[in-house]
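# Sequence plus predicted model, see below.
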Amino acid sequence: MDDPTAPLPRPAIPEPRFGEFVVMIALMMGVTAFAVDSILPALPLLGHDFSISDPNRLQLVVFVYMLGFGVAQLVFGPASDIVGRRRAYLTGAAIFVAGSLLTLFARDLGTLLAARFVQGLGAAAGRVLSVTIVRDRFSGREMAKVMSLNMGIFITVPILAPAIGSLIMLLGGRQAVFAAMLAVGLLLALWFWRRMPETLADANRMPFSVSRILAGMRLVATTRVTVGYATATGLLFGCVMGMVGSSQQIFTETFGLGPWFPLAFAAIAGSMGAASLVNSRLVGRFGMRRISHASVVALTVLGLVQVAGALAFAGKPPLFLFGLVLAASQFLLGMAFPNFNALAMEPLGRVAGTGSSLLGVYTTLLGVLCGALMGHAFDGTVIPISAGYCALASAAVAVILVTERGRMFQAHHHP
């Protein structure tokens, strides 16, 4: 006989439809982009309010956030394999909300950077769990298709974020931008809690075990394809971080766009979103390797063109020419990223949570390091960012050649 004092079972959350699933997963990743890019128009105002004379120091508002974002991914992946995806994500969402509250009370750069670090810690859950949940439900080219659709929506956020940040600042000042981050974090957490079921089956949950976690880490670190494509992803992510970190200075100082900066940023970032949608249609036909390999080779060639153009005009080429080449580069990055992520994750089905977290830490920290070096080198010209794109794309091609043992553009990997 059933125990009448036993708690009633919690009703199962219905599986969201495909479209809702894709949008929710994309926004879990997109919160990070919104928290990074919506603040870009506020950097000059922050510099004035906090008496910061060196504008390159203000890039720390971006990079410190990304540092916390990178480090915390090491925790959320293994935790999600133990306690489940829902509990892990909602914990991260709570940390992000707490960090957002702290930003509202920052009165100096040090306090703001500490709050941004906490924000980044919480946002890491969205990055890890979005990829892990997709891996729970899909595999192979179907996973790559879903990741491409996610990336298309995800990229829409940074396209609009600077303009949204400018509008919010116009209406409520820089504090209103931080309040918007708080509101977005709360709303997404509520949506996830109400609509996303647990995707990790009870039978696949792992008890807490240091030896098991270390074994999962060892599997990730010794899987050639995973390490290779994660390294390539991190190098290309450095291009994105370098562009984001120095974009406000490039477009307002080098090209004098002033309040038109968000429009230029949107036009260039939009090409990545378009690429992800194109990739979602082509990947099933041509495969992940052919598309991503062709994209990164083309990106290297375009990097050489970018450097040549920068040098030919003493570091200040016409805005249209620079913007066109940079937008084309972002398009190629958008074609490569989702495929590189899928290729790195594909062998890790048994340790998807741990694998996603390790790859997230590695690719984020590598990208932040490369991007910070590129951004710190800003000298009023586009030479540093042009040279950075060329060098990082070339390094990514070299890594892929080593990973694939010299055989590129093949539909399937041969060990």
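Arrived safely, thanks for sending. Predicted, not measured: the structure shown is a model, and the values here were computed from it.

# contacts, neighbours, all on C-alpha from now
Will do.

# Please enumerate the helices of the protein.
Along the chain, the stretches classed as helices by DSSP state H are 18-37, 43-49, 60-83, 85-104, 109-137, 140-172, 174-195, 210-222, 224-249, 261-286, 288-312, 319-345, 352-376, 383-403.

# Would you tell me which of those helices gets closest to residue 255?
Among the helices of the chain, the nearest to residue 255 by Cα to Cα is helix 319-345 (6.8 Å).

# now the angle from that closest one to helix 140-172?
130 degrees (axes from the mean of the first three to the mean of the last three Cα atoms, to 10 degrees).

# before we move on, back to that, can you list the helices of the chain in TSV and add distance to residue 415?
Shown next, in TSV, are those (distance: least, Cα to Cα, whole Å):
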stretch	distance to residue 415
helix 18-37	32
helix 43-49	48
helix 60-83	27
helix 85-104	32
helix 109-137	22
helix 140-172	17
helix 174-195	39
helix 210-222	13
helix 224-249	9
helix 261-286	20
helix 288-312	14
helix 319-345	14
helix 352-376	20
helix 383-403	10
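
# for the ones you listed, which one sits closest to residue 203?
Comparing those under Cα to Cα, the one sitting nearest is helix 60-83, at 11.0 Å.

# now that closest one, how far from the centre of its chain.
The chain centre lies 12 Å from the centre of helix 60-83; the measure is Cα atoms, centre = their mean, to the nearest Å.

# Likewise for stretch 190-204?
22 Å.

# Contacts for that stretch next, please.
With Cα atoms under 8 Å, 6 or more residues apart in numbering as the test, stretch 190-204 has contacts from 12-16, 21, 24, 81, 84-86, 90, 133, 136-137.

# before we move on, the earlier item: tell me which of the helices of the chain sits nearest to residue 409.
Checking the helices of the chain against residue 409 by Cα to Cα gives helix 288-312 as the closest, at 4.3 Å.

# Structure two is appended below for comparative analysis:
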Amino acid sequence: MTAQTKSGPAVDEGSARIGLGFSEFVITMALMTASISFAIDSMLPALPHIASALHVEKENDAQLVIAVFFFGFGLSQLFFGSLADAFGRRRVLLAGLAIFTVAMLGAAWTESFTALLILRFCQGIGGAAVRICTTAITRDCFGGREMARVMSYIMIVFMLVPIIAPSLGQAVLFFGDWSWIFVLLGGVGAILFLWAALRMRESLPQAERQPLSLASVVSGFSTVLTNRITCGYMIALTLFTGVICAFIVTVQQVFGTVYGLGDWLPLAFAGTGSGIALANFGNGQFVRRFGMRRISHAGMIGFTILAALIFLLSLGGKPPFLITYLGLTLLLMMFAVVATNFTAISLEPMGHIAGTATAITGFVSTTGGAILGGTIGQMFNGTVQPLFGGFAVFGAVSLVAVLWAERGQLFTHPGDETALDPAAGHM
């Protein structure tokens, strides 16, 4: 199918807009996005090795290898969103992949923890460009429930990475030192760069591009912050980003220090990743039938209740490993459907400035989430109380934000059935 642009010429719709079939589109976008997850999760078994090799004094400071990536990833999204709307998605995507690759290879040869953190920040910057462009390309090609469906399928492939990334990192450590993980990641970035350069067309027609100026950024912020739906769900998404950040920065200590899993960490982490992949598959199957809001609102409420129950249990002592593990797996499954659908809902009114809106919501949610998750990580005290207590608080506050966005109405909204007009959700 084709559609008419503002200037008249017809353009392809769906995945054909960038010259790919549907399955190839999903796999390509998923692998691009998964490179970010791979850059985070493959580090988990290496954190103690990095801390030892680079003489890190405080145990909790090793978390910075993860947290600094999130900060670079979050802070730079605003910049790349405006560039993607002004110059097109493809150029910015290629630039981001180049930064990601070079910073990875540079980190392989660093001998300073400070230098490593700087390079991790740069890796996050490159990852931000990839994230912004893949989301904006998806929004260029699809809308409404179809976008939620496509994003769910992308997330299935994306979440297969946590299943294998820690194990792959552990395997690299078996044959060499931690620096070879960065060499591997740099190779992945180079392959993705070549694939994008050779296979993908531009998704944003010239006539639909926005001028690059401070005024456009300010206007974008104004549009996002004055749209009740986008702003409310962005706040909730920030809190759920804090959930995944808190989990990732502390999972090595929870499984390793609290429960003594040691080399079993990759297998335990793979189980939680499998649950997330399963949840996204289910979301992709059922979202068109039940709607984004019914699924995500139910997940949000269930998440909050379960996190609060396990926190209360932990006040009486260390919960049995099986309860903690199954609880985390279920919580992350609910996180998956909440985050996927909240992202789609927040962007639905923003089709006319998809790149800028993606950048602004990503900037706020990722930076805010990194701060919230990092705070929970620094509160680690040898128990699971900070993690589950933080989860419960994040879930409760996100519920308040969604109630505000939906004017007190949960589970249904007219915008879940049809594309929202940009002005429909204004305050």
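On my side now, so go ahead. Bear in mind the structure is a predicted one, so any value in this text is a computation, not a measurement.

# on that earlier part again, can you pick the most crowded of the contacts of stretch 190-204 of structure 1?
residue 85 (26 neighbours; other Cα atoms under 10 Å).

# Would you mind finding the match for that residue in structure 2?
Under the alignment (TM-score structural alignment), residue 85 of structure 1 pairs with residue 89 of structure 2.

# Looks to me like residue 3 of structure 2 is in a strand.
Yes. Counting by DSSP: H, G, I helix; E, B strand; the rest coil, residue 3 of structure 2 is found in a strand.

# Would you check how far apart it and residue 350 of structure 2 are?
Taking Cα to Cα, to the nearest Å as the measure, residue 3 of structure 2 falls 18 Å from residue 350 of structure 2.

# between the two, who's got more neighbours?
Applying other Cα under 10 Å to residue 3 of structure 2 and residue 350 shows that residue 350 carries more neighbours, namely 24 against 12.

# Which residue in structure 1 aligns with the more buried one?
So residue 350 of structure 2 corresponds to residue 348, using TM-score structural alignment.

# Please list all residues in contact with residue 269 of structure 2.
Contacts of residue 269 of structure 2 (Cα under 8 Å, 6+ apart): 162, 163, 166.

# ditto for residue 384 of structure 2
Taking Cα under 8 Å, 6+ apart, we find residue 384 of structure 2 in contact with 254, 258, 311, 314, 318.

# Which one of the residues you listed is nearest to residue 248 of structure 2?
Scanning the contacts of residue 384 of structure 2 for proximity to residue 248 of structure 2, where the rule is Cα to Cα, the winner is residue 254, at 10.1 Å.

# To which residue of structure 1 is the closest one aligned?
Match for residue 254 of structure 2 (TM-score structural alignment): residue 250.

# That match contacts residue 381, correct?
Yes. Using Cα atoms under 8 Å, residue 250 of structure 1 is in contact with residue 381, at 7.3 Å.

# ok, back up a step: just give me the neighbour total for the match of residue 254 of structure 2.
21.

# ok, now the one 5 residues further on?
Other residues within reach of residue 255 of structure 1 by the criterion other Cα under 10 Å amount to 17.

# Same check on residue 263 of structure 2?
Neighbours around residue 263 of structure 2, by other Cα under 10 Å: 12.

# Ok, residue 207 of structure 2 next?
So residue 207 of structure 2, with other Cα under 10 Å, has 11 neighbours.

# Tell me the counterpart of it in structure 1.
By TM-score structural alignment, residue 207 of structure 2 lines up with residue 203.

# And its match, how close does it get to residue 37 of structure 1?
Using Cα to Cα, we find residue 203 of structure 1 at a distance of 40 Å from residue 37 of structure 1.

# related to what we said a few turns ago, enumerate every residue touching the residue found closest to the match of residue 350 of structure 2 once you drop the neighbours it is linked to in the chain.
Distance criterion Cα to Cα, 6 or more residues apart in numbering; nearest residue to residue 348 of structure 1, sequence neighbours excluded, is residue 355 at 6.3 Å. Shown in contact with residue 355 of structure 1 (Cα under 8 Å, 6+ apart): 77, 216, 217, 220, 345, 348.
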